[in-house]
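Asker: Attaching a predicted model along with its sequence, questions to come.
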Amino acid sequence: MSGVGIGQRPQNRRQKAVKFLWIGIWLAYLSAPVGDLLHGGHSDGVVVLGWIGLVAFVAWYLALIFRTGRGETEGVVLGSLAVLATQSTVLAFTLGREWLVLFVYVAICSGAALPFRLARWSIPAVSVLLTGVACAVPGGTTFLAGLLFPAILGGFSMTGVRELIRTTIELREARATVAQLAANEERLRLARDLHDLLGHSLSLITLKSELAGRMLPDHPDKAAQQVADIEQVSRQALVDVREAVSGYRRPRLSAELAGAKVALTAAGITAELPAEPDLTGVPEPSETALAWALREAVTNVVRHSGARRCTVELLRRQTLDGPVLELSVEDDGSGDQGGGPGNGLAGLTERLAKEGGTLEAGGARHGFRLTARVPAARAGSRDAAPADVGSPS
């Protein structure tokens, strides 16, 4: 079942029901006024009016909470809070000390619906009003100590929640903007590089095509040579385009580490990742293979493991076959990585083997561990010294 996250307004009936249930839990503290209506010895007319007043208060309270953040002016919110405060005062004076608990809801509404610059004054004002009414209502001072602290603490706690929601919304909007800007920048770079890459080739093809057309009637042998040149240029252009596109799709280990941290954090998993790795001397195909391994491992952790912590280590080791770069991803989950080695791990094994690397995956002492190794130096170069590339930070 999908819930309502912090900073997200309910979008469908299920999410609205979840929010209503969450808010409704706190209405349990209205048991004192309800008990007073049921067992307080009031006349029938007073009981009826009391029920009407309680229902009106709850309806106004829920309306104000649900409408928070939807563009209401501060004046409307202050007016609504004034109505709630007036209802609380009238009900407490007319029905007794059990109704003082309504002021706690007024204070919480103040923190939830008003910006902090106003809430820091409205919450103490509600507390002062609560104190005054409690002193005026018979026996109210015995309830004051148990209500004043929840009113102040609950009100200011809701100001923190409101700021957290506002900050979360701003961060999500900023992340979406950054992603859009990055995508636009990538499109511009791709367009610029393709223009530079193909501009010369296409211009040459156009010129040779025009030249072949002019030579064809009188010099067909020379025209044929121009056509052969056109074929050669077009084939080279095709190779260049393929290499360019392949280069854009090749993942980088530093980028995958950053993406892994975002994915694990979003899934509620504590991530321990190495700092920016030093990949000096590491062949690009080896780095790419490890980047794919990291992506596959983190995807499995997020989707299948149910883990609470994930540790990524990146080490450079010296072996009999030469220096190797070792990536290990270990989680403390159930050890279930999707029901056994699937297409992802099988394809990853083939990818690593193509670069002279290996893959080990299986249960660890506290969960699941994936270890990928690739050569850390080009073929024929064995002089790299063993050193840690990175350690969890």
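Answerer: In hand now; what should we look at?

Asker: all contacts plus neighbour counts: C-alpha atoms, from now on.
Answerer: Fine.

Asker: Start from the N-terminal end of the stretch 151-300 of the chain and give the helices.
Answerer: 220-249, 253-266, 284-300 (DSSP state H, counting those that start in this stretch).

Asker: Please tell me I have it right and residue 197 contacts residue 240.
Answerer: Yes. At 7.4 Å, residue 197 and residue 240 qualify as touching, with contact defined as Cα atoms under 8 Å.

Asker: so which of the helices of the stretch 151-300 of the chain is the most packed in?
Answerer: Highest mean neighbour count among the helices of the stretch 151-300 of the chain (mean count of other Cα atoms under 10 Å): helix 284-300, with a mean of 22.

Asker: counting contacts, what elements does it pack onto?
Answerer: helix 253-266, strand 322-331, helix 343-354, strand 368-375 (3 or more Cα pairs under 8 Å, 6 or more residues apart in numbering; DSSP states H and E).

Asker: next one: whatever helix or strand comes next after the last one to chain centre, how far?
Answerer: I take that to be strand 368-375. Downstream of strand 368-375, the next assigned helix or strand under DSSP states H and E is strand 387-390. Centroid separation for strand 387-390 versus its chain: 30 Å, with Cα atoms, centre = their mean, to the nearest Å.

Asker: swap in stretch 312-320?
Answerer: Distance of stretch 312-320 from the chain centroid (Cα atoms, centre = their mean) equals 32 Å.

Asker: Ok, stretch 27-40 next?
Answerer: With Cα atoms, centre = their mean, you get 42 Å for stretch 27-40.

Asker: Show residues contacting it.
Answerer: 47, 50, 51, 98, 99, 101, 102 (Cα atoms under 8 Å, 6 or more residues apart in numbering).

Asker: ok, residue 92 touching residue 137?
Answerer: Yes. If you go by Cα under 8 Å, residue 92 and residue 137 touch, sitting 7.3 Å apart.

Asker: Take this one as well and set it beside the first:
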Amino acid sequence: MRIGQAPRNRRQAVGKTLWVGIWLLYLAGPVGRLLQPGVPTAERVWGGLGLTLFVLSYLVLVFRHMWRKMTVPLQYGAPALMLALATALSWTLDFSWLVLFIFTSVATAVVLPWRQSRWTIPLVTAVLLAVGARYPEIRGYYLFAYGLPALGTGFIMVGVQHLIHTTTELRAAREEVARLAANDERLRLARDLHDLLGHSLSLITLKSELAGRMLPDRPTDAARQIADIEQVSRQALVDVREAVTGYRRPRLAVELAGARAALRTAGVEVSADPALESEYRGLAPDEEGALAWALREAATNVIRHSGARHCELLLTEEWEADERRYLCLTVLDDGAGPPRTQHDGNGLSGLRERLTRAGGRLETGPAPRGRGFALRARIPLTAAPLGAAAAPETSPESVNDPA
């Protein structure tokens, strides 16, 4: 049984019913009074009917609040009926019926909003004290036996209701977080598959067309292209598996080699900054992965959309106006340039999300020379400057060795 939730099976329903019903044992005083010998029949009939109606109103109110949406007539009518029965039975019979006011206080705390129950609970307690004042034999202790429990139990139930509402909201928030996490994972997978398959399938298409043009005159060269297709296909399968499991961390040097091969196969001349080929110590794995994805997506777009003959790859450090140092990957081509709509496709949208999550940003637009397309991916840096290489380790043997 989880608090604030309706029962899901018969066992939970029985458990909740027993939890509610066990508190009815506090009615043992009025029931015992009715069963005493010598009680007039009229009193028994009036007490039995009144108590039955009171208990039914209480149970209907509690179970309806627990399992279904409360209607306004029932929400306000049932507590009013319970208060009227508690007052009439306590006034006409004896002081043991004052316990009904405690159930009435609890019922109002459960079904009424806090702004109303904070007034109805003291009102029920005040009526209890007024009715109890007519019994001289209990004036010494009825305030502690009935008044304080009615007031305290009512406000305790207000706190319990607040706890139930908070728990319900937390469950809803947890479900929403789980849903957003699943959506984020689907987006990640879609992004990875688009980038991986778009690049690999473009290369496979180019090499297949090239092999087709080589046959039947140049079978040896065609066989070499087919072997490359097999290698690219196998690597694409490995990349897809790694993307699905979430372990893929692309490297700039690896993606540079793949971009060069793909661009040259497409007949695009490539000039790459030497900084792309060296190990960069100031770049975290996630940041390097974002730039590597940017390089892969940019190379794929050059092959598929630009119609360029030359592509330039640059990696530079830049200082921004916010006095932060950024590592900027720039891909320039001399192709057709950006579309007039300036609308990002799936690849650029996914790349923009990757860079944003890594703290960077993506810029696209016309190339500086006036013809072609420029893609710039920026990642903030906090470590060693560009080109900083690891200092060679020295040992006593190397120091003393004349060679």
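Answerer: Noted; the coordinates are in hand. Remember, it's a predicted structure, so these values are computed and weren't measured experimentally.

Asker: tm score of chain vs chain?
Answerer: The TM-score (TM-score structural alignment, normalised by the length of structure 1) is 0.59; 249 aligned residues with a Cα RMSD of 2.4 Å.

Asker: rewinding a little: filter the contacts of stretch 27-40 of structure 1 down to just the buried residues.
Answerer: 47, 50, 98, 99, 101, 102 (16 or more other Cα atoms under 10 Å).

Asker: just checking, what residue in structure 2 corresponds to the fifth one?
Answerer: Read it as residue 101 of structure 1. With TM-score structural alignment as the criterion, residue 101 of structure 1 lines up with residue 99 in structure 2.

Asker: cool, residue 91 of structure 1 as well?
Answerer: Aligned against structure 2 by TM-score structural alignment, residue 91 of structure 1 finds its counterpart in residue 89.

Asker: Can you tell me the closest non-neighbouring residue to residue 345 of structure 1?
Answerer: Once flanking residues are discounted, residue 345 of structure 1 sits nearest to residue 296: 7.5 Å by Cα to Cα, 6 or more residues apart in numbering.

Asker: thinking again about what came up before, the match of residue 101 of structure 1 against residue 146, yeah?
Answerer: Yes. When contacts are counted by Cα under 8 Å, residue 99 of structure 2 is listed as touching residue 146 (6.5 Å).

Asker: Any chance of JSON lines for the helices and strands packed on helix 284-300 of structure 1, columns distance to residue 108 of structure 1?
Answerer: Shown next, in JSON lines, are those (distance: least, Cα to Cα, whole Å):
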{"stretch": "helix 253-266", "distance to residue 108 of structure 1": "29"}
{"stretch": "strand 322-331", "distance to residue 108 of structure 1": "40"}
{"stretch": "helix 343-354", "distance to residue 108 of structure 1": "50"}
{"stretch": "strand 368-375", "distance to residue 108 of structure 1": "45"}
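
Asker: Select, out of these, the one closest to residue 219 of structure 1.
Answerer: helix 343-354 (50.6 Å; Cα to Cα).

Asker: Tell me the helix or strand right after that closest one.
Answerer: Going down the chain from helix 343-354 of structure 1, the next helix or strand is strand 358-363, by DSSP H and E.

Asker: quick one on the thing from earlier: among the buried ones among the contacts of stretch 27-40 of structure 1, which ones are in helices?
Answerer: Using DSSP state H, the subset of those located in helices is 47, 50, 102.

Asker: out of the residues you listed, who's nearest residue 74 of structure 1?
Answerer: residue 102 (21.8 Å).

Asker: secondary structure class for residue 312 of structure 2?
Answerer: With DSSP: H, G, I helix; E, B strand; the rest coil as the basis, residue 312 of structure 2 sits in strand.

Asker: Looking at the ones in helices among the buried ones among the contacts of stretch 27-40 of structure 1, which one is closest to residue 141 of structure 1?
Answerer: For these, the nearest to residue 141 of structure 1 is residue 102 (15.2 Å; Cα to Cα).

Asker: give me the number of residues near the nearest residue to the closest one once chain neighbours are set aside?
Answerer: Setting aside the residues directly before and after it, residue 102 of structure 1 is nearest to residue 88 in space (Cα to Cα, 6+ apart), at 5.6 Å. Each residue near residue 88 of structure 1 was counted by other Cα atoms under 10 Å, and the total is 24.

Asker: Can you tell me which residue sits nearest the middle of structure 1?
Answerer: Nearest residue to the geometric centre of structure 1 (Cα atoms, centre = their mean): residue 266, 4.4 Å.

Asker: which one in structure 2 is aligned with that one?
Answerer: Under the alignment (TM-score structural alignment), residue 266 of structure 1 maps onto no residue.

Asker: that older thread, between residue 92 and residue 137 of structure 1, tell me which one has more neighbours.
Answerer: residue 92 (24 against 17).

Asker: so the more buried one, which of the three states?
Answerer: Residue 92 of structure 1 - assigned by three-state DSSP - is helix.

Asker: who touches the closest residue to residue 97 of structure 2 other than its chain neighbours in this structure?
Answerer: Closest residue in space to residue 97 of structure 2, ignoring its immediate chain neighbours: residue 90 at 4.8 Å, by Cα to Cα, 6+ apart. Each residue near residue 90 of structure 2 by Cα under 8 Å, 6+ apart is listed here: 96, 97, 98, 131, 132.
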